[in-house]
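Colleague: any chance you can model this:
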Amino acid sequence: MSVVGLDFGTQNAVIAVARNKGVDVVTNEVSNRATPSLVGFGPKCRFLGEAAKSLEVSNLKNTVGSLSRLAGRSLSDPDVEAEKQFLSVPLIEKDGQIGARVKFQGKDQEFTATQLIAMFLVKVKQTASAELRLPVNDLVLSCPAWYTDAQRRCILDAAEVAGVKVLRLINETTATALGWGITKLDLPSAEEKPRRVAFIDVGHSNYTASIAEFKKGELKIVGTASDRHFGGRNFDKAIMDHFRKIWQDKHKIDIYSNDKARVRVAAAVEKLKKVLSANASAPINVEMVMNDIDVNGFLKREELEELVAPLLTKATSPIEAALADAKLKPEDIDSVELVGGASRVPALKKAIGDFFQGKTLSYTLNADEAIARGCAFCCAILSPVFRVRDFSIQDVVHHPIEFTWEKSPEIPDEDTSLTVFNKGNALPSTKILTFYRKQPFDLEAKYAKPESLPGKMNPWIGRFSVKGVKPDEKGDFMICKLKARLNLHGVLNIEQGYYVEDQEIEEPIPEEKDAMETDDKANGEAKAPKTRKVKKQVRKGDLPISAGTASLSSELREQYFEFEGSMQSEDKLVAETEDKKNELEGDIYAIRNRLDEPYESNGYSEFASEEEKEKIKAKCESLEDWLYEDGEDATKAQYVSKHEELRSTAASVIQRFNERRQAEEDERRAKAEAEAAKKREEEEAKKQADAEARAAAEAAKKLAEQREREAASKPDEEMKDAAAEGEQSQEQQS
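Modeller: Model prediction:
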C-alpha cells in the first residue's frame, strides 16, 4: 500500500510520501518539487502538469487551470465569474456541472470539472508511481476548509475516475497542523492545559486561519475561517494593474486585451513580487509583450505596499473569525505558524504580527510543502502497513447542516426541520435521528445558512428516501432510527436505517450491602436478587434507504472512467509513436555520419565498400525526405517498418563492425583472463615462497632455542666433571 499525500493547490500540486522514517517530497519528471495544476489539450494528446505549463503561452485557449476552484461549482456562481479573469478557456455547463470547451484531436470537445481534475490526478498517480517504483492507488488529498459537500464529492468522484482511492479528504490547515504536531514530543498531557497554535495559510488564491489545540497524541481544531479572494494572485493582480496603466500611457497597449501578453506579464510580476519580499526594489522586463513592443518598469517595496493596501486591510479578518469560533483571544495563543507562498510578503507578516501584539511569528514548517507533508503523515496513520505514533485528528464542521421532512398526518404539531450538525461540531461525527411513522418518508439535507457558503452555491446537499416503513402489529407508529454521519471527508450521508420496538425486560436492581445481608451470607442463606421491569428499545430490522446527492451517478462515473482509460491509451500510443519517430531520425543521422568515420572513431568506413556506402546513403536520404514530408504524422507501425528498412540496408556493414568489435572484446577478455591467471599463479608462487620462508625461519628459531638450552646446560656438566675429578684425587692421596 502506498503512503502518499497530495496538496492539490490552485497553482501547483505537491506530492509527498512517507518512507525511511520520515516524509519526502516527490520530484516530477523535470526534478521540480511542485507540479503545475494544469491540463492542456493538443492535436494528438493531452499535456498534464509540466508539459501543459511549458506550452501554456502558445496553447492558452486549450489549457485549463484553477481546477480546485471549479470543483462542484455552477456556471452562474459569482465566484466562477470572478475566476474567468484567470482563465483563457471558455467555460460551459455539461452533465449538470461546470466544464471547459477545448480543441482536442482536431475537434471541439467539452470536459467537466470532474473529468479535468481526474486527468490531473492521473498525472499525480504516474509521478508518484515512477518515484516509488510501485503502483500508487491510495492517497490522502487536501482541500480548502470552506469546501462544501458538493465540492468534496466532486473531488472524490474525480479520484474514482482516475483510479485512485482517497483515504481521507483533509482540510489544508488541518494537514498543516498534523505535520506540525505529530513530531512534537513535548506536548502537554491529557490533564494539562492544551497548547494552542494558530496556523495561518496564505496560498496562491486562499487565506485560511485555523486554531488548533494540541495534547499528547491528539489534535483538535477549535476554529477555522477563510477568505477565498485573498492570496498571492491577488497581490499579483494589484501589481499588474499598476504596470498596465503605466504601459497604456507610455506604449499605448493594453496587456489585458491579449491573453498571451497577460500570462507572460503575470509570470514576470510573480517573480518581481518574490524579489521584493527579500529586497527593497526590483525591475521588471518583458520582451515582445505584444505588438512587437518591449516593456519594462521598476518597483519599490514601499510602492508595492501602497498598491496592496486595500488587501492588507483584510489581512486579519480570517484570524479574528477563527478566534471568535474558538472563543479565544490573541493572548490565548501560544504560537503562530505561517505557511503558504504569499506568507513571505513582509507587509502581510507585519500586519499579522501586529494583530498578535508583537508575538514572534514562527516559520518552522516549509511554507510550500507543509500541507503535502501533513497529508503524507495522515496517510501513514490510516495505512495498516505503516507504523506511526498514535495521533487522533478532530476537525470541525465549517457550515451548519439541517434536515427537513414532510409533516406526518398523524402528528399535526410535529417540527419539520432540525439543525443536526452545528458549526464547530466535531468532524467526523455521527447523529441518530428518530422518527415515528406509519409509511415511507423522505428527508432533505441542506446547509442551514446559505449566506455563509462560498459564492452562491446551492445549499441543497441530498434527498434521502426511507423505504419499508409500515404500522406495527398494533397499528401504531414504527419507531425509525436513521444514522446521519459526516465522515472523514466531510461528506454527509445517512449510512444506516433501522426500526426498533419498545419491550419490557427485567433487569437486576443493584442493592447496597448491609449488615443484615452479611449475616444472611454468614448463615449460608442465598438471597434472591431483586429485579425491575424497564422499557427498552430493541432493534428489530433494517430500513432500506435510497439517496440522491451531488455525487455522479454510477453510470456517468463509469462512462467517465472508460473515457479516461481510452485517453490514457491514446496518450501512451502518441508518446510511443514519438519515441519511434525520434529513434528513426536519430539512426538516420548516426548511420550516415558513421559511414565516413574511421573505426577508431566508432565509424563504419573500413567495413563498407563504396557501393555499399552509396546505397546506404541513398536509403538514409529517401527516409529523411519521407520523415519530413509524408511521415510527419505517420503511425507507430510505419516508423517501426521504416526503421527496419534502414537497419536491413545497413545490416551487413553493421554486422562486420559488430564482429570486429566482438573479436576485440573476446581478445581483450582472453588477454584479461590470461593476465588474471598469470597474476593468480604469481600470487600462489609468492604465497608458497612466503610459506617456505616462514617454515625455514621457524626451523632456524627452534634450532637456535635448542642450542641456547644446550649452552645453558653445559656449565653444569663441566662443574660436575670437576667435582668428580676432585673427589678422585682425594681418594688417591688417602
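Colleague: every contact and neighbour count from this point should use C-alpha atoms.
Modeller: Will do.
Colleague: what helices or strands is the helix ranked longest in the chain leaning on?
Modeller: Secondary structure assigned by DSSP state H gives helix 651-733 as the longest helix of the chain. For helix 651-733, there is no helix or strand it packs on, judged by 3 or more Cα pairs under 8 Å, 6 or more residues apart in numbering; DSSP states H and E.
Colleague: second input sequence below; structure requested for side-by-side comparison:
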Amino acid sequence: MNPRSVIGIDVGTTKSCVAVFKDGIVQVIPNKQGNRTTPSMVAFHKNDVLAGELAKLQIDENPENTVVGLNRLIGRNIDDPLLQANIKNYPFRVIIEEENTPKIEVKYRKEVKQYSTEKLNALMIFKLKSMAERYLESPVTDAVISVPSHFNNSQRQAVIDSSKQAGLNVIRIVNDTTLAAIAYGRIQKILPMEQNILVYDLGGGTLSVAILHLDEIYKVKASSGNVDLGGEDFLDRIVKHFVEEIKITYHKDITQCPTALQRLRNECEAAKKALSSYSKIGVHINQLFEGIDFESIVSREQFEFLCEDLFRKTLDPVLEVLRLAKMSMREIDEVILVGGSTRIPKIQQLLSEFFNGKPLNKSLNAEEAIAHGAAIHAAMCSDHNQFKDLLVLDVSSLSIGVDNGKGIMDPVIRKSTGIPTTVSRRYETVQSDQSELIVQVWEGEDFKTKLNHLVGNFKISGIQPSPVGTILIESSFNIDVNGILTISATEYPTGNHLCVTRSQEPVQLSAMAVSIENEKIRRIRMEQERKRAAKRREQFKKIATDFKELMIREPKNIIKNCDKMLEWLEENQDCSESEVKHKFKGALGYLDRRIAKFSKTSGTDRYSHGK
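Modeller: The predicted structure is shown next:
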C-alpha cells in the first residue's frame, strides 16, 4: 500500500507554492493558469471570494477589498508597533476587534464585513489545498507548512489554526530555512562528509537566516531573521519616490486615490524586478490620475540609493546567527540563497563582500525551494522508505522567559535551543491557603519584558490549601517540534497535576495610553540603539588604533587604511549600530591576513568575528 499523500506548503508574504513527493520525485504543483507559484492574496469582488491569480487580476480596480501581506498580519495584536507601521501602507482597512486582535474590513455582497487574519489565511491555504487535490485527483488532509524562522509562538499557532479552518491537519510546522537546507541537501545528492551551510532567505516580506550542520543529520545550529523586512519594503521606497515626483511635477497627491496608487505600485514592482537585469527601466502609466499620463525612469543606482539602509539591515541576522552558533565566517562552507529578493544584485554584492568575496550558492530555485523541502519533509513524515534515515533537528526561534517581578526578563529557554525541549522552574506559594498562581510568559531578546512579546498569562489552579511556603509548584515549559509552547504544572510534595489555563490579556489601555506607551518604547529603543552604537564605535576605534601601532612595521598603505577608519568615525558621529557593524566587519576582513602573524607573536587573540 502506497503511503498517503502529504503535501508541502510555503505560504509566502507575496507568493505561495505547494509541492508533493510523488513517483520518487518532488513535483511542484501548478495552478490552473500553469504557474508554479501563486500570488498570496485574497479578494472580495462583488459576489465572489477570489484567491491567488484571480485576486491579482482585479487588484487594480479593487485594492480596498484585496488583502495582501497576510504574513505580516497574522498572529499579532493591533497595538504591535510593527503592525501599526504596516497598516499605513495597506489600501484595505484594519480594525480592532475583541481581545485586541486585528480584523480586516471589506465590502462583500454589498455589505461591510470583518474577517480575522486567520480566516483570510485559511482561504489562501484552502486554495493551495484545492490545487493539490486537483493535481493528485484525490483528497488531501495532511500537510507540512513552512513559517519564517523568526515567527513567534502566537504566529505559529495562528498558522496551525488557519490550516485547520482550511481542512488540513498540520503534521509539522517547520522553519523556512530548515526546509531550504533539506532541499539543498537532497538536490545536491553528493555532499561532503560534513558541511556547514548558511541559508539566507529574503522573500517578499520576511528575512530568515540559519546555520546548519549537514552530515547524516540536518542539525540547525542557530537561526535568526526579521519578519518585517523584504521585497515589499524595497518596493515601498520606489513607490514613495514616484509619489513625491508626481507631487513636485504635477502638484497632485495620488495617495488619496487607492486605484491610482495600486496601478503605480504594480508598475514599480515590474520595474524593481527588471532592475535585477537592467541598469535602468522606464515607467509608463497612461491616465494614472486626473488626466496625468505618467512617464519616468528609475535606475539601478537610484534604487540602491533609496534602499541603502534596508539592504545593509539584511546583514544583521547574518551577524547574529554567526554569534549564536559561535562560528566564524571561515567555518561556513556554503552560503545558500533562497527567496525572490536575493536576485537583487546589491543584496548579492553585500553578502559576498561580508564573506570576503565568497561565491554565493544559487543552485536552488528561489521561489520553489521551501515548498520543495516541505514536500520532502512531508514524505518523511508519511514514512516514505526513501527518507527513513533523514533526521532534522531544529532550534527555538526566540527566547522564552518570565517576568522577575521588576519588569526584567528572566530567560527560561534561550534562543536557538534544540527542540523539542522541556525546562522546569519551581515556585513557592507566597500566601497561606493560596489556591492559584499566575505565571506571565514572554518571548524575545530584550532584557525588559515590556519590549518583548507577551505569550500569555498562565494560571495554575487547584493548589492544595496549605501554610505559606510548604507547597512547591514545578512548572514545565515545553516547546514542541513545531516551536509551540505549552506549560504543565505539578504540586509537591503531593505530586498532583495542576490545571493550567492561558489567557492573553495585558492591561487594557486607552488609545491615548497606547500612543504614550508606544512612544515610550520607541524612546527606549532609540536610547538602546545609541548605547550599542557607542559601544561599537569604541570597539572599532580601539581596533583601528591598536592595528595602527601593531602595523608600524608594515607598508605605509596599511597605516593609511587605519587612518581612513578613524576619519570615517569622526565624520559619522550619528551612525547607526548596523552601519558601524558593517564597517567593523569590512575592516576586519581587509586586515585579517595582514595581522595574523602579529596576533600570534604578540600573544593576543584578534577581534574574532565569532566573539
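Colleague: circling back to that earlier point, how far does the longest helix of structure 1 sit from the chain's center?
Modeller: Distance, stretch centre to chain centre, for helix 651-733 of structure 1: 68 Å (Cα atoms, centre = their mean, to the nearest Å).
Colleague: quick check: next helix or strand after the longest strand seen in structure 1?
Modeller: Assignment by DSSP state E gives strand 492-508 as the longest strand of structure 1. Per DSSP states H and E, the first helix or strand lying C-terminal to strand 492-508 of structure 1 is helix 515-522.
Colleague: how about that following helix, aligned to which bit of structure 2?
Modeller: Across structure 2, nothing matches helix 515-522 of structure 1 (TM-score structural alignment).
Colleague: what does the longest strand of structure 1 contact?
Modeller: Outside strand 492-508 of structure 1, the residues that touch it by Cα atoms under 8 Å, 6 or more residues apart in numbering are 149, 461, 464, 466, 478-487, 529-545.
Colleague: among these, which are in strands?
Modeller: Those of the contacts of strand 492-508 of structure 1 mapping onto strands are 461, 464, 466, 478-486, 531-542, 545, per DSSP E.
Colleague: out of those residues, which are buried?
Modeller: Among these, those classed as buried by 16 or more other Cα atoms under 10 Å are 461, 464, 466, 478-482, 484-486, 542, 545.
Colleague: out of the residues you listed, which is nearest to Asn422 of structure 1?
Modeller: Nearest to Asn422 of structure 1 out of those is Leu486 (Cα to Cα; 11.6 Å).
Colleague: all helices for the stretch 451-600 of structure 2, in order.
Modeller: Along the stretch 451-600 of structure 2, counting by DSSP state H, counting those that start in this stretch, helices occupy 511-550, 556-571, 577-602.
Colleague: now the angle from the shortest one to helix 511-550?
Modeller: Direction vectors for helix 556-571 of structure 2 and helix 511-550, defined by axes from the mean of the first three to the mean of the last three Cα atoms, to 10 degrees, enclose an angle of 160 degrees.
Colleague: in structure 1, point out the residues matching helix 556-571 of structure 2.
Modeller: On structure 1, no counterpart of helix 556-571 of structure 2 exists by TM-score structural alignment.
Colleague: hang on, isn't Ala351 of structure 1 packed against Ala315?
Modeller: Yes. Checked against Cα atoms under 8 Å, the pair Ala351 of structure 1 and Ala315 is within contact range at 6.7 Å.
Colleague: quick one: which of those two has more around it?
Modeller: Ala315 (22 against 17; other Cα atoms under 10 Å).
Colleague: shouldn't the more buried one be within a helix?
Modeller: No. Assessed by DSSP: H, G, I helix; E, B strand; the rest coil, Ala315 of structure 1 does not belong to a helix; its assignment is coil.
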